[in-house]
Structures are given as C-alpha cells and as structure tokens.
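>>> Got a predicted model here, sequence first, then my questions.
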Amino acid sequence: MEMNWSPLWISLSVAIPATMITFFLGIFIAKKVISANAPVSKLLDVIFTLPLVLPPTVVGFLLLILFGKNGLIGRFLYSVGIQIVFTRLAAIIAAIVVSFPLMYRSAKAAFEQQDGNLIQAGRTLGLTKIQIFWRIEMPLAAPGILSGTILTFARALGEFGATLMIAGNIPKITQTMPMAIYMNIQRGETKIASVWVLLMIMLSFFMILFLNFINIKKEEKGIHNITS
C-alpha cells in the first residue's frame, strides 16, 4: 500500500501554530497569575493546570460543549457561518488546550525562580515594567521558557484523545500522525502504523535530546557564574 504522508504535514500544521499561540499565552498568563494575590493565584493555578491531569477525552467533551453546533461559543460561530468542529482549526484548539499547562507551568517556574534583586535594580535605574520584562526577566527565564516550548510542541504533536473528540479522524483534513497510527492498526495495516510509530519515536527522541542539551548548558552556565 502506498504511503500517505499527509498526517505528517497535518500534525506539523497543527502543532506549530498551537505552540506559537501557547508560547505567548502561557507567558502572559504566568505573569498575571504570579502578580495576583495569593488566594486568586492559587485558584487560577489549579484552573490552568487542570487540562494536564484531566483525561484527553474529558477535555474533548468540554471543547464540544463550547464549540459544538449548540455549544456556548459554537452556536454564535455557526450563526455567522463559522464551523469549528471537525476542522483543522478544531485540532489546533485541542492541541492548545492540552499543551497549555506545560508552557504555563514552565514559564511560571522560570519567573518565580528569578533573583528579585535584579528586578529591583532595574527599577532603581528607572526602567519601565516593559523594559524590565524584556531586558531582565525574559533573558533570565529563557532556558525554562525554551524547555516549556519544546515540551508544548511535543505534546501538541502527539495529541490524540481531545483531537479525536472535536476534530475527528478525517483523512487529509484532521488526520494527524497519532490518528494515522490508530486507523492503520484498526485496518490491520501494521507496517504503515509502524512507520508512523517509528517517526514519532524519532521526533520525540530528538526533542528530548535537545531539551537535555539545554539543561546541561544551563547547569554549565550556573557553575561558571558561581566560580567566576
């Protein structure tokens, strides 16, 4: 049977925009949660982390409630001619929701571990909040944020349950690599399924390898700063 490579391109077309959106959204919300008062911050932290521990099918069901034809948001979108369910956009939304906690928690941890004296020094020098963020906070948080970005991309690339619920398994439209594995196993096409499994293992391997490389560089930099 001829190999159809569309699931690879669909997976990338879903994971890349989902990661880009989650990158900015995760950093923004992490900063807002940190700056909130303690009770609100703890509540928001639970809410934004929840998709990480919920079963993907539960996340998919909740997305259907929101974006389905009779959903809270979907009803309005359908009235203006916009369909979300069973489209590529639905797959991107599912990938954003399930991968967001990884980016959010990585960014939050990176900002919380920063030396407050450096930020205070920036204020003393007359830097604005925006200048402090870009010149001090972001460079210090960069390794943690980059790690979160890699994990986010990997999670978005491998999303299955929520995507199946809201986007379906439509060849050349919403059929990602995990969907292709599932479909080919159901059909008994184990050789084709094995190709997709091997490809996903290789992609995951190199992403983890890159993540470890970043962590090693971060540790070497920390040791250099201590000894210098």
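Sure thing, it's come through. Keep in mind that this is a model prediction, so the values were computed, not measured.
>>> C-alpha from now on. contacts and neighbour counts both.
OK.
>>> where's W9 relative to Q175, distance?
For W9, the distance to Q175 equals 10 Å [CA to CA, to the nearest Å].
>>> Neighbour count for the two, which is higher?
It is Q175, of W9 and Q175, that has more neighbours when counted by other CA atoms under 10 Å, with 26 against 14.
>>> residue contacts, the residue nearest to the more buried one when sequence neighbours are not counted?
Excluding its sequence neighbours, the residue lying closest to Q175 (CA to CA, 6 or more residues apart in numbering) is N169, at 4.9 Å. By CA atoms under 8 Å, 6 or more residues apart in numbering, the residues touching N169 are Q175, T176, M179.
>>> Using a markdown table, lay out those residues together with secondary structure and distance to V33.
As requested, the contacts of N169 are arranged in a markdown table below (DSSP: H, G, I helix; E, B strand; the rest coil; distance: CA to CA, whole Å):
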| residue | secondary structure | distance to V33 |
| --- | --- | --- |
| Q175 | coil | 35 |
| T176 | coil | 33 |
| M179 | helix | 35 |
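>>> which of those residues lies closest to K218?
T176 (33.7 Å; CA to CA).
>>> so the closest one makes contact with S13?
No. Applying CA atoms under 8 Å as the test, T176 and S13 come out as separate, 9.5 Å apart.
>>> Let's verify the residue nearest to Q175: helix, strand, or coil?
The three-state label given to N169 by DSSP: H, G, I helix; E, B strand; the rest coil is coil.
>>> And it, how far from T176?
For N169 relative to T176 (CA to CA), the value is 8 Å.
>>> How about L199?
L199 is 12 Å from T176, by CA to CA.
>>> One more: F76?
F76 is 28 Å from T176, where distance means CA to CA.
>>> Of the two, which one has the most company?
T176 (33 against 15).
>>> And the helix ranked longest in the chain, what's buried?
Across the chain, the longest stretch assigned as helix under DSSP state H is helix 190-227. Using 16 or more other CA atoms under 10 Å as the test for burial, helix 190-227 gives I192, A193, W196, V197, M200, S204, M207, I208, L211, I214.
>>> Below is an additional structure, to be compared with the one above:
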Amino acid sequence: MVNFSPLWISLKVSIIATIITFVFGVVVAYGVYNYKGKGKSILEGILLIPLILPPTVVGFILLVLLGKNGFIGQTLAPWNLSLVFNWYGAVIAAMVMGFPLMFRISLGAFEQIDTSILDAARIDGASEMVVFAYLAIPMSIRGILSGLVLTFSRIMGEFGATLMIAGNIPNKTQTVPMAIYFAVQGGNMREAWIWCGILLGISFLSIFALNFLSIFKT
C-alpha cells in the first residue's frame, strides 16, 4: 500500500512556497521594471542565478548558509530554531528555486504595459502604490497568473535543492519527486509509476489552467 504522505508534504510545501514566491516575485519584478538606474541587467542576472545554477549547487549554498555553522543558522541558534532537515527548509529551497521563474514572467508581463498610462496616472497625483495595485497589476494579470501556475508546477517538481537542505525523511520532508527517486533506487517500480502518474496529472491540470487563462482573456 502506498503511503501518500509525500503528496501531502509536497502540496503543503508547494502551496506555502508558491504564495510567498508569488508576492515577492511580483513586487520585486515591478521594482526592477521601474528601476532606471545603472546596473539593471546585472541586478536581473543576480535574481535569475538560481534558474541557471544546478539545483544541487543552490541547495549546497543554502545548506552552508542555514546550517548550524552558517551565518543564518548561528543567528537562529539561540532561539533553538533550525531551517534544515525539516519542511521549513523544503519551503525555503522551493522558494529560492521558484522565485526566478515568477520574477521573470512577471517582469515580462509588466514590460508589455503601455507606460504612458502609468505615467499619466502619476501626473494626475496617483501614488506608486495606487499605480501598482489598480493599473499595473490588472493590465498584466494574465501574465502574472501564468507565472503563478508555472511557478507552482516548478516548485512541485523541485528535487535537488530540497534534498540537499531538507533531506529525505519519510513523513517529514519526503516530497513526491524524492519518493519517485528512492522508489526507483529500491526497485519499487509500481510505486514510482504511481507517483509519476500523480505528477503528470498535476502537470496536466497546470496546462489546462494556462489554456483557461488564454481563453478567459479572449
């Protein structure tokens, strides 16, 4: 009988990480979109680094920073807080890996906006918060929602960084991708196929959601 705890852990980690990544990704993307100073391309490159690096490298860096000997780990030690080898660490790894995708898609959506409309609102006295909430977001909502769906799918399938920082602890940090990997390693192909089918189903639903967004716009 298959233990479905990896599915619930994956959903918990993915939903929490996606919500946080969505908020930060959109806000940072809008900030970069409005930034007109020097080094904008460098800033974009830095924010996209986790998308380029192998997930295990990202996981190793996070482990160094968040581990008991790392800067963040030592800072949290007096409060007996640990962000490694628990589901919190899995959320952090998912956020770091999903953020570049959410950021880049949101930035692309903002870049499609007619800037004259935003400038006209500013001239009329609208605050930047009003421009962001009532103009920029509605005008780019389809792209942003597409980024949300794709980011959730990316986070749901995250493996390398999560394994490095959260480990593979059954009923605690074992997500669906880990369950697939270790089922194959253990020769349990039936279980591996079940988990693959679940991820394929989630992927299909994500594609359906993206197509629905396209239909909704038209």
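Thanks, I have it. Here the structure is a predicted model, which is why all the values come from computation and not from measurement.
>>> Can you pull the TM-score for these?
Laid over one another, the chains give 0.96 as their TM-score (TM-score structural alignment, normalised by the length of the second structure), with 218 aligned residues with a CA RMSD of 1.2 Å.
>>> give the contact list for the residue nearest the centre of the second structure.
The residue lying closest to the centre of the second structure (CA atoms, centre = their mean) is G98, at 2.4 Å. G98 of the second structure makes contacts with T18, T21, T151, F152, R154, I155, as judged by CA under 8 Å, 6+ apart.
>>> any idea how far it is from A17 of the second structure?
In terms of CA to CA, G98 of the second structure sits 8 Å off from A17 of the second structure.
>>> contacting residues around stretch 202-218 of the second structure?
Here stretch 202-218 of the second structure makes contact (CA under 8 Å, 6+ apart) with R142, L145, S146, V149, L150, S153.
>>> Let's see which of these end up in helices.
R142, L145, S146, V149, L150, S153.
>>> Based on its surroundings, how many neighbours for the third one?
Meaning S146 of the second structure. Neighbour tally, S146 of the second structure, other CA under 10 Å: 22.
>>> which ones are touching A18 of the first structure?
I92, I93, A95, I96, F153, A156.
>>> what's the spacing between the spatially closest residue to E159 of the first structure that is not a sequence neighbour and A167 of the first structure?
Among residues not flanking E159 of the first structure along the chain, A95 sits closest, at 6.3 Å (CA to CA, 6+ apart). Distance from A95 of the first structure to A167 of the first structure, counting by CA to CA: 11 Å.
>>> what does G161 of the first structure give?
Distance of G161 of the first structure to A167 of the first structure, given as CA to CA: 10 Å.
>>> the more surrounded of these two?
A167 (26 against 21).
>>> if I read this right, that one contacts I93, doesn't it?
No. Using CA under 8 Å, A167 of the first structure is not in contact with I93, being 9.3 Å away.
>>> helix, strand or coil for T173 of the second structure?
coil.
>>> I'd assumed I165 was in contact with it.
No. Using CA under 8 Å, T173 of the second structure is not in contact with I165, being 9.9 Å away.
>>> give the contact list for A90 of the first structure.
A90 of the first structure neighbours (CA under 8 Å, 6+ apart): I84, T163, I166, A167.
>>> Show me which of the residues you listed is closest to E112 of the first structure.
Using CA to CA, T163 is the member of the contacts of A90 of the first structure that lies nearest E112 of the first structure, at 32.4 Å.
>>> tell me, how many neighbours does L66 of the second structure end up with?
22.
>>> repeat for V149 of the second structure
So V149 of the second structure, with other CA under 10 Å, has 19 neighbours.
>>> Would you mind measuring from it to M139 of the second structure?
Separation of V149 of the second structure from M139 of the second structure (CA to CA): 18 Å.
>>> same thing with T75 of the second structure?
T75 of the second structure sits 42 Å away from M139 of the second structure, going by CA to CA.
>>> cool, V27 of the second structure as well?
Using CA to CA, we find V27 of the second structure at a distance of 15 Å from M139 of the second structure.
>>> Could you do E111 of the second structure as well?
11 Å.
>>> which among the buried residues of helix 190-227 of the first structure gets closest to I226 of the first structure?
Nearest to I226 of the first structure among these, counting by CA to CA, is I214 at 18.5 Å.
>>> still on that earlier bit, overlap of the contact sets of T173 and I165 of the second structure?
Common neighbours of T173 of the second structure and I165 (CA under 8 Å, 6+ apart) are F85, A90.
>>> between these two, which one's more packed in?
A side-by-side neighbour count of T173 of the second structure and I165, using other CA under 10 Å, places I165 first with 30 against 26.
>>> Taking the chain centroid, which residue in the second structure is the extreme one?
D124 (36.1 Å).
>>> now I9 of the second structure, nearest residue through space, not along the chain?
Of all residues not flanking I9 of the second structure in the chain, T175 sits nearest, at 5.9 Å (CA to CA, 6+ apart).
>>> and in the second structure, which of the contacts of A18 of the first structure remain?
Among these, the ones still in contact in the second structure (both residues aligned by TM-score structural alignment, their matches' CA atoms under 8 Å) are I92, I93, A95, I96, A156.
>>> The first one and V14 touch, don't they?
Yes. Shown here, I92 of the first structure and V14 form a contact pair, counting by CA under 8 Å, at 5.0 Å.
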